[in-house]
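Asker: I'll drop the sequence and a predicted model, then ask my questions.
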Amino acid sequence: MRLRSLASTVSSFALLLTGLAYSTPAAAQAKGFALDRFDPSERGSEWFVLDTLDMRGKVRPAFGVVGDWGYKPLAVYDKANDDKEIGSIVENQFFVHVGGSLALAERIRLGVNLPIAAYQNGDRITSNGRTFTPPESALGDLRLSADLRLFGRYGGPITAALGASVYLPTGDQENYTSDGKIRVQPHVNVAGDIGLFAYAVKAGFNYRPLDDEFVQGKRLGSELFGAVSAGLRLANKKLLIGPELYGSTVVTDEKSFFKKRTTPAEVMLGLHYTAGDFRFGAGVGTGVFAGSRGWGSPQVRGLLNIEWMPAYTEDSDGDGVPDSEDACPTQPGVKTNDPKTNGCPPVVAPADRDGDGIVDSEDACPDVPGVKTNDPKTNGCPADKDGDGVYDRDDACIDVPGVKTNDPKTNGCPPDKDGDGVYDKDDACVDVPGVKTSDPKTNGCPPDRDKDGIVDNLDACPDQPGPSDPDPKKNGCPAARIEAGQIKIIQQVKFKTNSATIVESDAILNAVLAILKEHAEIKKIRVEGHSDNTGKAAYNKTLSQKRAASVAKWLTDHGIDKKRVIAKGWGQEKPIDTNNTEEGRANNRRVEFHIEETPEAPAKAEKAPKAPKKKK
């Protein structure tokens, strides 16, 4: 469809109305607008315009389509004889309203509706040298809505809800499906059923930021609107039939308030039939005023709709049995196969005060839950297999005599002072939590896997024996060890400042040397040099390479085959700590020994680790 410019639309519409009605300078500002006055109710309602306020369900959707045909919603009359129709800008207008809603938590409902003008036609009218062509198919304004149920419940005598709708300008002014601006509509809904009689009322304010003057000085603008319906529920309340009356009037201009053109009103007779999860509807209506003179209110309107909304299953007492099957709908009960007892409370059983399943008349201990026995003297009394005075039902150690405690996990068990699961009589370390072993000398004592005299929870290297150290990170660790693909050392290799000369590091290097001599399966090791970020990166990388080479030479000078050792300087590229503190920089200035090749693990490509996060 070829779009005309907005200026052309304004001037053309103004010339039409000034030539056919009263001449007024304000008509030059006329534009197209949202013409159709039928605004369908949210999906799930049993009225076309009004709302039955069915918000039942924790999460309950509804979807539907409404077909809306209007005949002569925008007619043009002779300016000399206001009752003489000379043509229709819009003669036939057929909309398809596609929408859905979602009821949440029995109280809130969200809705959406998109009108689509599937077909429009009208008269080709010429006035004051201007020709106006009929409108074409176009989208309408998308409606987004939300409603909150204030009180009442669907099907009751009165239910009230407060809500609002927002109309986004997705339509086309030139084709009379949009104002070209956002519209906002706060509203209140009331609905109810009294026996077979059903009613609904709706009122609100339609904020419509238009200031366009049309015939006889009347302007479009914000409106007050209202609607009312009444009907009968028939066919076991599956059919609702009755009239709906709705209309509005412009309130932003006194010349338009309750005037014929700016006060469109319609009445229709409709019916809706619900069949399971589906609802079907049909209706026919007309404008209230003679000749349907209100803009957008047609002489004849026809409606058809179909929608889907899952049927709501009522369960008044919340026992999981729907009211339609519940023989006791107001009393929580249990589900049975007998329609006479389904959903009813179970039959009261003989008295059993302690609830142990043994009726009081046969219970030797009617106030203390027990177990069934064949001995009338003990039937219904608690068992105490180990005879420690703690009943078996409370005894954590049924077969072992113990003592009573307040802890269900130890009640009736022998004492365990340190709570490690090893009873004191068997615990070699009564005051220190440990682990169970088969050795009486270590049973119940803390584990020490490497037997270095430092228990595992304090041993930084629990699988490799080492000396004690005040530093928790070094305690129990050997000077050098194989771990995670490296030979890790507990203290750094030291160098002279800005030099590759090794100082005070023979002890730690000898520890590395011993591992390499002991583990001939290590075919190649990569000595890496690293620096902090002090100074220039290129200088740091060169110095780290020299230091790595110096360490590699120390190893080869002490008997390690040169083929097993390579050197690599990374400079400041692989920090392991922040460079914002002296301690962090000291940690970054380091030498590492990476196992590059073993018979099981061939050499891998080097990959720089991610830089650590900076400490605040």
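Answerer: Arrived safely. Residues are numbered from 1 along each chain as shown.
Asker: from here on, contacts and neighbour counts on C-alpha atoms
Answerer: Noted.
Asker: pull out the buried residues from stretch 90-107.
Answerer: For stretch 90-107, the buried set under the neighbour-count rule, 16 or more other CA atoms under 10 Å, comprises 90-104, 106-107.
Asker: cool, stretch 508-525 as well?
Answerer: Along stretch 508-525, these residues count as buried under the neighbour rule (16+ other CA under 10 Å): I508, L509, N510, A511, V512, L513, I515, L516, I522, K523, K524, I525.
Asker: L239 touches G270, doesn't it?
Answerer: No: counting by CA atoms under 8 Å, L239 stays clear of G270, with 10.6 Å between them.
Asker: higher neighbour count, these two?
Answerer: G270 (22 against 19; other CA atoms under 10 Å).
Asker: what about the buried residues of stretch 90-107, which are in strands?
Answerer: For the buried residues of stretch 90-107, membership in strands holds for 90-104, with DSSP state E as the criterion.
Asker: list the contacts for the residue lying closest to G226 once chain neighbours are set aside?
Answerer: Counting by CA to CA, 6 or more residues apart in numbering, A203 is the residue found nearest to G226 once chain neighbours are left out, at 4.2 Å. Contacts were defined as CA atoms under 8 Å, 6 or more residues apart in numbering; by that measure A203 touches H187, V188, N189, L224, F225, G226, A227.
Asker: now these in TSV, with secondary structure and neighbour count?
Answerer: Output for the contacts of A203, formatted as TSV (DSSP: H, G, I helix; E, B strand; the rest coil; neighbours: other CA atoms under 10 Å):
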residue	secondary structure	neighbour count
H187	strand	18
V188	strand	18
N189	strand	25
L224	strand	18
F225	strand	20
G226	strand	20
A227	strand	20
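Asker: could you dump the residues you listed to JSON lines with distance to N305?
Answerer: As requested, the contacts of A203 are exported to JSON lines (distance: CA to CA, whole Å):
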{"residue": "H187", "distance to N305": "24"}
{"residue": "V188", "distance to N305": "24"}
{"residue": "N189", "distance to N305": "22"}
{"residue": "L224", "distance to N305": "27"}
{"residue": "F225", "distance to N305": "24"}
{"residue": "G226", "distance to N305": "22"}
{"residue": "A227", "distance to N305": "20"}
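Asker: okay, one more to line up with it:
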Amino acid sequence: MSWIVTGVLLASGALAQDTIPQELPIEVERFRPMIDPYGYAVTESATTLGNLQIGVGFWGNYSENSAVLYAAGERIYGPPPRSPDSLIDQRSMVDLQLGMGLGDIFALAIDAPFVVWQQGFEPTADISPDPTSDLLPSSPGDLRISPKFVLVDINRGYPVGLALLATGTVPLGSTRSFIGEGDPTIAPMLAFEVADGAVRDRSYLARGALNVGARIKSPDTFLDTTFGTEFLYRGALSAKPADVLELGVDIVGSAAGNRVAQAPVELLPWLKLMGYEVATFTAGAGFGLNPGLGSPDLRVFGGLSIAPSFDPLALDRDNDGIPNRYDQCINIPEDLDQFEDRDGCPDEDNDADHVLDIDDGCPNSAEDFDDFQDADGCPDNDNDNDGVVDAQDACPMVPEDNDGFQDLDGCPDEDNDGDRILDAQDACPNAAETVNGFDDADGCPDEKPFIDTDGDGLSDEVDQCPTEAEDFDTWQDDDGCPDLDNDLDGVPDTSDQCPFDPETVNSYLDEDGCPDTAPSRVIVQQEKIVITEKVFFQYGKAVIQKVSFGLLDEVAQVINDNPRLTLIQIEGHTDSDGSEAFNLKLSQSRAAAVMRYLIAAGVDARRLEAKGFGESLPIDTNNTREGKARNRRVEFTILEQE
């Protein structure tokens, strides 16, 4: 709804006595439909009509309350008996359009608007309704002449289009009833557009446009508000969900001053049906977004545009017999080689085998590129001409020998039976040679004569010892070799009491050939660790002989296995030979030598101590050789235990 509030726009008392209806050389109509079929509703596209393309359009629109008058906070109504509630209560208009394109980048269009019917009232200068002040019911509007020049053609692959328009008007409309301006106007404008495809051939799926410019006109004053040169803007967005349907919305506005009445804004949703290439039907409904002059409460509109082309090149630009509307390559002629000839595009390589048709011996059959005659462009189904097609041929470059053996795989079989004798020399090519040292070169299976050199009943062929007879003692009797020591324990089977179980070499009955466990030489008692053998030293020295190393290793193991024995005394004893002092010193040294050995064998030194007693504690008489031998000893006494 457009409001004109006199308390704001009319000076107090101005022309208070003038009751004569005034001229209104102000065109309030803001719906100026696009002139060519490529535009939106009122927003211009950056595309023009094509070369020698004629565009004819017919539009109609109906609006309500595009100008409403208020005074002192009250709405002003027209004269009875109808008493319209708006200056322009209702209006119906048509636009007749004609345009033509030149060279794809320039077009000239003419729009002749006509007010078919309207009702409302013309106010007098003192805002007093007068019975004689009804609006003119109908009148032609100002003629619009609009040249458009394309600066950036979006139809040539650019993502954005740019065009320059300079719409001028010829004052043919009445200067009363908000129909005509009374003077010529000029409106230079730039049209920007983005789309994801060409606009002229409608290959886009979505697009948008923005028009900005100004309408230059002489100023006119209505109710103390001046309407002169104004800034113009239009914008649109659309989407094309189907080839024949486009949905969009336009917004159109202007600004001639800082008052609301001078800056109308209108929103116009619409749909467009596109039949064939030249016909477009547009319909929509919208409303004003603010109470600016010319911004209606409701607008319903529709239009039909028809734009046939009379350019011979537009029908078949590349003269290949394919009309442009079907030609996907309108500037490049079809090669007409009976391969996809209806798309209008030349096919330099019909079979897409990268061998150009001019060099391709089989332009409609792709080369198989198997490194065999690949330059001729023809597929080679049987490279080796062996009757087995390459798709099933395991050896496509080598012919099958067709000898009745695996002839379907396409590979020659030089040794059918796999006996490593080539079929050419094989007397039995399909039966493998028995390699047994007997006629092995003839390629035929055969049996070798039975030969048993050692007479053990095993053929020399399997006998690992063909000159030595098997002993047949139930031990590996099938290898043909005699086994003199079955268990490999070094005791010949003839004297081995356990020929199948190896002797345990532990210095205990090692000659019987049987496994056994030697009695323990180290025994832990309540107060002592008793050893059943002597520790031998070099005569008169504290050097342990090797024969006793094993015994002392067992002592070390027993001590480590019994952690409860926390302190053990190693005691050295001698016989009575020599001086008492020498024997005491010797016994101490020998006890210390044993302790060092045990520590080296892994016994904690804190658990050991060494003490020599010399000849002071004999356990037998020193008057005999046997008694002295017993007195020369090492003992282990448990001093502390847990």
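Answerer: Structure received. Because the structure is predicted, anything quoted here is derived from the model rather than measured.
Asker: TM-score for these two?
Answerer: Aligned and superposed, the two chains score 0.48 in TM-score terms (TM-score structural alignment, normalised by the length of the first structure); 325 aligned residues with a CA RMSD of 3.5 Å.
Asker: next structured bit after the helix or strand where I186 of the second structure lies?
Answerer: Take DSSP states H and E as the rule and I186 of the second structure turns out to sit in strand 185-195. Of the helices and strands lying after strand 185-195 of the second structure in sequence (DSSP H and E), the nearest is strand 206-215.
Asker: which strands or helices does that next one pack on?
Answerer: Based on contacts counted as 3 or more CA pairs under 8 Å, 6 or more residues apart in numbering; DSSP states H and E, the elements that strand 206-215 of the second structure packs against are strand 185-195, strand 230-242.
Asker: mind listing what the nearest residue to K240 of the second structure once chain neighbours are set aside touches?
Answerer: When the adjacent residues along the chain are set aside, K240 of the second structure lies closest to E246, with 4.3 Å between them (CA to CA, 6+ apart). Applying CA under 8 Å, 6+ apart to E246 of the second structure gives the contacts S238, A239, K240, L271, K272, L273, M274.
Asker: state the helix or strand in which the last one lies.
Answerer: In this case it means M274 of the second structure. strand 265-275.
Asker: cool, D95 of the second structure as well?
Answerer: When elements are defined using DSSP H and E, D95 of the second structure is found to belong to strand 88-102.
Asker: kindly report the same for I559 of the second structure.
Answerer: With elements delineated by DSSP H and E, I559 of the second structure resides in helix 549-561, which encompasses its position.
Asker: and that helix, which residues are buried?
Answerer: Residues of helix 549-561 of the second structure classed as buried: F549, L551, L552, D553, E554, V555, A556, Q557, V558, I559 (neighbour count, 16+ other CA under 10 Å).
Asker: hmm, L565 and the last one touching each other?
Answerer: The reference is to I559 of the second structure. Yes: under the criterion of CA under 8 Å, I559 of the second structure makes contact with L565 at 7.1 Å.
Asker: which one of the helices and strands packed on strand 206-215 of the second structure lies nearest to R590 of the second structure?
Answerer: Distances from R590 of the second structure to each of these were compared using CA to CA; the minimum, 110.0 Å, belongs to strand 185-195.
Asker: what's the angle from that closest one to strand 230-242?
Answerer: An angle of 30 degrees separates the directions of strand 185-195 of the second structure and strand 230-242 when computed by axes from the mean of the first three to the mean of the last three CA atoms, to 10 degrees.
Asker: run a quick neighbour tally on I523 of the second structure.
Answerer: Other residues lying near I523 of the second structure total 12 when counted by other CA under 10 Å.
Asker: what helix or strand is it on?
Answerer: Following DSSP H and E, one finds I523 of the second structure within strand 522-524.
Asker: which residues sit against that strand?
Answerer: With contacts defined as CA under 8 Å, 6+ apart, strand 522-524 of the second structure is touched by I529, V530, I531, T532, L551, E554, V555, V558.
Asker: can you name the next helix or strand after it?
Answerer: Immediately after strand 522-524 of the second structure, counting by DSSP H and E, sits strand 528-531.
Asker: could you pull up the contacting residues of A166 of the second structure?
Answerer: So, once contact is read as CA under 8 Å, 6+ apart, A166 of the second structure ends up touching S146, P147, K148, I186, A187, P188, M189.
Asker: pretty sure the fourth one sits against P147.
Answerer: Put plainly, it is I186 of the second structure. No: I186 of the second structure sits out of contact with P147 when judged by CA under 8 Å, with a separation of 11.3 Å.
Asker: out of the helices and strands packed on strand 206-215 of the second structure, the one nearest S589 of the second structure is which?
Answerer: In terms of CA to CA, the element of these nearest to S589 of the second structure is strand 185-195, at 110.4 Å.
Asker: just want the angle from that closest one to strand 206-215.
Answerer: Interaxial angle, strand 185-195 of the second structure versus strand 206-215 (the same axes, to 10 degrees): 160 degrees.
Asker: report the buried residues of the host helix or strand of A67 of the second structure.
Answerer: A67 of the second structure is located in strand 54-71, with elements delineated by DSSP H and E. The neighbour-count criterion (16+ other CA under 10 Å) identifies 54-70 as the buried residues of strand 54-71 of the second structure.
Asker: helix or strand right after it?
Answerer: With secondary structure assigned by DSSP H and E, strand 54-71 of the second structure is succeeded by strand 74-75.
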